[in-house]
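*Asks:* attaching a predicted model along with its sequence, questions to come.
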Amino acid sequence: MLKDLLRTIKLIFGLAFLVLLIFSCRTTKFVPQDEYLLNKVKVESDTKNIDKQELKSYFRQTPNTSILGFWKFHLALYNLSSQKKKDGWLKRIGEAPVIYDPFLTRRSDEELERYMHNKGYYDAEVTDTVYRKKKKAEVVYRIVANEPYTISRYKVNVLDDSLRTIVRQDSTLSAVHLGENLDMDKLGSERMRMVRTLKDQGYYRMNRNSISYEADTTLGKRQSDVTMLVGEQEIQDSLGNIEYQPHKKFTFRNFYFLTEYEPRKALFSAHLNMDMVPQDTLKVDNYYFIYKKSLRFRPDLLINANHIGDAGYYKVSEVERTYNELSLLRLFKVINIQFEDTGQRDSMGRPMLDCIIQLTPSTKQSYSFSLEGTNSSGNLGVAGNLNYQHRNLFKGGEILDVQLRGATERQSYGVKDSVKFFNTLETGIDTKLTLPKFLAPIRSNRLFQYSTPKTLFNLAYNYQRRPDYTRTIARASFGYQWKSSEFSTHRINLLDFNLVKMFSYDPGFIASIENLYIRSSYTDHSISSFNYIYTYNTQRLQKRTNYKYLRASFETAGNTLYGYSKLANRPQELTDTLAGGQYKFLGTPFAQYFRADLEYRRCWVLDKYNTVVIRGFGGIAVPYGNSKQVPFERKYFTGGANDIRAWPVRALGPGTYKADPNAFPNQTGDIKLEGNIEYRYKMIGMLEGAFFLDVGNIWSLKDNRPGTEFRLDKFYNELAVGTGTGFRFDFSYVIFRLDVGMKLRDPLRPEGSRWIIGNRPYTIDDFNVNFAIGYPF
């Protein structure tokens, strides 16, 4: 069955590529007489100080989009349509040819020249050359930058006495430096930075109109004298007369929480939606909570989430932190923060604002059920999840999540005529309670400036029946999670306890590991660990933008229990001849190890159709003290839909070790290195394509199986290499993925013949089909 599927997939790929490649050669099919298809546009510059990629954004006309760097796939689809029909599905999903337009070329010249002027190249010259051949045109823009104007002197002149001290103290943070180009974009960024600095010091009405620049370029030698002018506030009366007044520092009078804000009704109200319908009000100091019937949230929850006014005056950073805190509560689907000038002044004569926080609550309780097909390396199964969520369990923003999961999968293992089938079964329950506060005997205000940590409790139980063994895992954890910036998230578990019980071993499996060090990984054990995870992620959901992703984790287990056992002089018990004597906790040996992982991803969005993503992963797990081996569930594996896709999951490694092909694939290791690169391109509608290259392997630190141990002078020669192609079906809410992996280099083969191309013909065993949900990384 798998062989037939692979043949069908290869046939479809081959035919699709051949047909579209043939028709893509007729790229000028819809180009009118005496017109030219804009085939290529490029820019040449005599200076390396200008970003050519940035220059391309100023082109007023660009060619049809290509995939794979050369293939105008969407134009080819358009060209497959009939010339007799003005409309058709191929025209709708394809891309019409871009006809060269001389007017837009001249516009591009002007835009490029304007860009160069903004970067300080006031004498830059931009010309274009158009090459026409066989109804195709190529445009080359050439930029002669000439010498730029630079900044020889920079000063700040403060015309508003109330701002002078703050601006002078901030001068060391200026991004404008002497000797740099007279860059208008950089000066504009510096102006906005100064506006934010002053708004963060209480000057609520400060805006960019109060800051301007003067530049004297008559000094000679292409030098300029630049002055930033920080002026007074511009005020216009009812008659249109303009006067200037010193900026005022604003404080706060009252805070209003509209806890049941209705955006639709607010559209018909001139006021901030406080007097639209009969509502009740609860007053706590200068906080007013406006609600209907009953207040859904405890006042202290909203008061603690609000940091506006903490400094005693208006700060834009406190407004942003308050918005973030309210968003992180996950209780509201609409959050608006607005201000009204009260016209009153405090005891020091400073004007006062009222802060109005409009909140639209999310659904309090929700249930969901999902049923999904699973496929692990061609093995079909089904999984179901029943989820329950309660937001605001005790009116303090507590979130309770309960998930019931059940899954079964029909898997096969073995080769040729010895293929065996079996069913795996997994059931479990996972309960999480999230508290929007820092439950600890220390104050968190100074420790956590960006957001208040959440306290997390977790209880879970999982039952797994596999062909080689059956096990249960009971888990309890307690820890915290918080954000230190827009992109940085921290997760720390002070206690992460797992109790693993294993039974119903397959006799063949036990015999296969009888004299191996890894045998101790498959015994009853407990894990009492401390772990920390740091994540830096600039990816924005629902937006196709460049992003970076970094995840670093650290875990150590068993140290406290080992130290206590040593101090208490507790006896060690012999639980396994290879593992030696071990201390026990709750009647089972406890694991002691150290583990660290590092993962990095980078995504480049080349254009609206093309994306490149890279990923690197490295991890190591080291047992010590009470353990000779790291527990099975803390070891690494590779292969499958999200790793080295040319191999089935857990079928690769460790090192050059070749397992019995008739045994269930269950290879694990203590070290993992992996690198991936994937090129993704949009095809038709929801259909996307991809080409990928995967490199990596796993190794053991201590193992008596041949070829499994990591050696610094050999590991690079034991890397597996796989490539392949695939399709993604993007339904917006979920992505279904089909990847076909092909082995290029197999470390399980003898040294010198590990590269398949040039050494032997390909067989069906060199291909692997992966079905999955979501992108691999």
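*Replies:* Great, that's in hand.
*Asks:* only C-alpha atoms from now on, for both contacts and neighbour counts.
*Replies:* Will do.
*Asks:* run a quick neighbour tally on residue 372.
*Replies:* For residue 372, the neighbour count with other CA atoms under 10 Å is 12.
*Asks:* so it makes contact with residue 386?
*Replies:* No. With contact defined as CA atoms under 8 Å, residue 372 does not reach residue 386; the gap is 11.8 Å.
*Asks:* for the protein, longest helix please?
*Replies:* helix 2-24 (DSSP state H).
*Asks:* run the chain-centre distance for the next helix or strand after that one.
*Replies:* Next helix or strand after helix 2-24 toward the C-terminus (DSSP states H and E): strand 37-45. Strand 37-45 has its C-alpha centroid displaced from the chain centroid by 34 Å (CA atoms, centre = their mean, to the nearest Å).
*Asks:* can you check stretch 221-235 too?
*Replies:* For stretch 221-235, the distance to the chain centre is 40 Å (CA atoms, centre = their mean).
*Asks:* so what touches it?
*Replies:* Contact with stretch 221-235 is made by 147-160, 182, 205-206, 210-219, 242-247, as judged by CA atoms under 8 Å, 6 or more residues apart in numbering.
*Asks:* if we use 7 Å, what do you get?
*Replies:* 148-160, 210-217, 242-247 (CA atoms under 7 Å, 6 or more residues apart in numbering).
*Asks:* and here's the other structure:
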Amino acid sequence: MRGYSGLMCHWAKIVLLSLIVTLLGCNTLKKVGDDELLLTKNTLYADEEKITDSDIKSLIAQKPNSTVLGYPLRLNLYNLAKDNPDSLFQNWLHRKEKREKRLNNLLSKKQVHRLKESFLVSGASEFLKRIGEPPVIIDTTLTNKSLERLEAYYNSKGYFNNSGAYDIVTGKRKKRAQLAYKITLQKPYIIDTVQKNITSPQLDSIYGITTENSLVKAGEQFDLAKFNQERERLTSLFRNSGVYNFQESSISYDILRDTSLVADDQLMDVQLNIQRPRSANDTSVNNNVYRVNRFKKINIYADYLIGGNPDSLQSVDYDNYTIFYNDELKYRPKALTDAVFFEKDSIYRDLDRIRTYRQITNLNTFRYPNIEFIPDSTQTELTSNIYLAPRPKFSLNLNFDVTHSNIQQVGTAFSATVITRNVFGGAETLNVSARGSIGLLSDASLSDETFTSEIGGDVNITFPRIWFPLNTEKVIPYYMLPQSRFLVGTNFQRNIGLDKQTLNTILSYNWSPNTRLKHTVELLNVEFVRNVNPDNFFNVYQNTYRSLDDISDDFQDDPQYASFFEDTNSIVDPLRLTIPEGTTDFTEAVLNNEIPVSAEQRNEVNSVEERRQRLTENNLIFASNYTFSKNSKTDINDLDFFQYRVKLESAGNLLSLMANVVPYNENDNDQLLVFGVPFSQYFKTEFDFIRHWGIGNSSVLAFRSFMGLAVPYGNSESIPFVRSYFAGGSNDNRAWNAYELGPGSTENINDFNEANFKLAFNLEYRFPIAGDVKGALFADAGNIWNVFDSENNPDAIFSGFSSLEDIALGTGLGLRYDFTYFVFRVDTGFKTYNPAREGSDRWFRGYNLRNAVFNVGINYPF
């Protein structure tokens, strides 16, 4: 089997090498005619100044073929396609007199006819054309179109008398040329005065109050973009000042000068026009003018059915709202009215309409609402009808996944969630879920068990408001979409680890002042971790066991320590410490100075024992935290944005304060115990920053930085394993596997390396390759260290700026396939700078495919 795998790998390398040689040897000009020129570059000059603005250059209709690291990959893939595969197949078929007859006898005439439609004959060429890119041939029609676009753009910036030309620049390379666009701008026009013509007195009054905020101002250069922005500003201003039906099309501007004439002053007068509302049926102007509207009545239809008879509905008045319902009102009136931001006798505001839509959706009880506004005969008062269509009371979600990891050969995971809406009549949502998984171990030596298993479940209830004894509405109003969540869950894990049982409880709040900001407060985050099988520690953490067993080798031949060891029937290591009796007895003997070891060996044994105790002790974490996040991304197509997240967490302080009132028991390490378990006490802070730059042609430069620090104090000397940091993996430093990097300059001290201080920096260049296939080049830097805790290994401790030389660097490349809803990615990382090595050996050692780390992930890492 190994020989077969090696043979397949050998052939795969040959095929890959052949493809690379074919692409590199491909003639870029293969499909460029003798009288045609391949466009290689565009340059743009405005008054002899070179323009690099990507938005302006995007106006050019013809762009050179895309490249990957300077190589025209998609063009050469297109060139590999055959132009007439059907004709070539027919020529081959009839090249020999009896070939067609023999194939007909072998396959049948119908199957031979289908051969020309097969992937090998025509399908491969069609596929190459689809993912490839035809050569961009200079087309003067498109070139003139580009000039028209550029002239129109500079017209919009006030250069009304600009003119453009282009040059086709040929070089020494045949059939290739560059295009140089040259725009002569002339003097720009300056706004001299801004006049107004507003037909509605009420709009004129509103406009007059905010004149200083106008984006179109006297003395500034004409800019059409500012005129459009001003129209949007005025539309928003009027709609939020009571004019519910204001139309942006009612706003226009007149330029009171002939801009085709060149003059010395280049000054222009501008007139703002705001006309009457237009009819919905035609373009004629109504006699009515725009007026400010106030709410006369607000109706809420709590269980609206399309086509239903509104006369059969019952109603109830609550706090100046009228709620209509069928048979029985299933919701508390306040839960409905709190989601509506219109108030009786108040003026209409478009902002209140948007907030009402958002909050009703946030209730998670109704489908997207329909809001109707009906004016009265005076056109000054409104009746608002809000139609709410409820979602099903119950729903069921089922999930099933097949997984694979370095621990499991194969695994299956399943979950089921029952969702109950409007549990207590206040639009609360109850989620009851159960989950489980089972998998086959990849290495039977890791455990006595063959399979891993996990089972758990939780109860989660969400309130569409802040659930707190004090009234928080003034501080966190409902338009901020407040939510409270209370969760109780448990999980039992049986695998190669210590078989953990986890109980957790969370009481959290979150709210969003706008679509870009979010606050989250976990007032209560309680987690209890119980290690069911602590005696299995040295079976799991093999590196830790080997370091202890290596020290014991000096004493394995001494008869008085024979009970510590077992016979392995191995020539290399005939005796080893038994688990757990031998490891426990040997450790105790060393730490009690019953076995003569060196000071270095004793420190190593002490470090192993401290780690064993920390990872096998049960943990009680009683924490609170606050997270603030901001995201400037406008939509999924926004390639230029930033986001950051700040988190502060504190654990154990409340329990520590209660010790002054309620006496706690203590263990041998003077730690206070709650229910027989020492509670964790620490302070933790994190900062995460991400920045994306769109650099044209759908390429993106992405950067991320992360810093996290957790400081134990009081009742703890170290951070619980579940709250510590690790380095490596598909979303971190991709040149190392998860938990493999660090801490500091150490290497593989433990099987799962972790620490309480982390720095990480990632830079990734993402670019399109062909169709939905994209590529990436990345550099990942960072590491973890111990600081302010019980660690005594100097190589693992952060001691100042000098420790920054322990920052590891991994570089590599990746492929991504965009499935629209998610991105599947494969990354290959190489250890470029490895702090675990010495001197010059830190750089580029093992920089080859044999030592590369392959990562598979879903969606981008940042």
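*Replies:* Arrived safely. What you see is a predicted model; the values in this text were computed from it and never measured.
*Asks:* so what corresponds to residue 452 of structure 1 in structure 2?
*Replies:* Aligned by TM-score structural alignment, residue 452 of structure 1 pairs with residue 481 of structure 2.
*Asks:* for residue 729 of structure 2, see how far away that match is.
*Replies:* 35 Å (CA to CA, to the nearest Å).
*Asks:* over to residue 742 of structure 2?
*Replies:* From residue 742 of structure 2 to residue 729 of structure 2 the distance is 13 Å (CA to CA).
*Asks:* so which of the two has more stuff around it?
*Replies:* Remark: of residue 742 of structure 2 and residue 729, residue 742 carries more neighbours, 32 against 21, as counted by other CA under 10 Å.
*Asks:* so the counterpart of that one in structure 1, which state does it fall into?
*Replies:* Matched by TM-score structural alignment, residue 742 of structure 2 corresponds to residue 653 in structure 1. Of the three states, residue 653 of structure 1 takes coil under DSSP: H, G, I helix; E, B strand; the rest coil.
*Asks:* contact partners for residue 653 of structure 1?
*Replies:* 667, 697, 698, 699.
*Asks:* secondary structure element holding the counterpart of the last one in structure 2?
*Replies:* Translated: residue 699 of structure 1. The alignment partner of residue 699 of structure 1 in structure 2, by TM-score structural alignment, is residue 785. Taking DSSP H and E as the definition, residue 785 of structure 2 sits inside strand 773-785.
*Asks:* what segments of the stretch 351-500 of structure 1 are strands?
*Replies:* Assigned by DSSP state E, counting those that start in this stretch, the strands in the stretch 351-500 of structure 1 fall at 351-361, 365-376, 379-391, 399-413, 420-435, 454-465, 470-483, 488-503.
*Asks:* post-alignment, the last one versus structure 2, mean distance?
*Replies:* Once the two are superposed, strand 488-503 of structure 1 sits an average of 1.5 Å from its aligned residues in structure 2 (mean CA distance after the TM-score superposition for structure 1).
*Asks:* what does the second one give?
*Replies:* Once the two models are superposed, strand 365-376 of structure 1 sits on average 3.1 Å from its counterpart in structure 2 (mean CA distance after the TM-score superposition for structure 1).
*Asks:* residue 571 of structure 1 - how many residues pack around it?
*Replies:* Count around residue 571 of structure 1 with other CA under 10 Å applied: 12.
*Asks:* OK, contacts around residue 789 of structure 2?
*Replies:* Each residue near residue 789 of structure 2 by CA under 7 Å, 6+ apart is listed here: 712, 717, 718.
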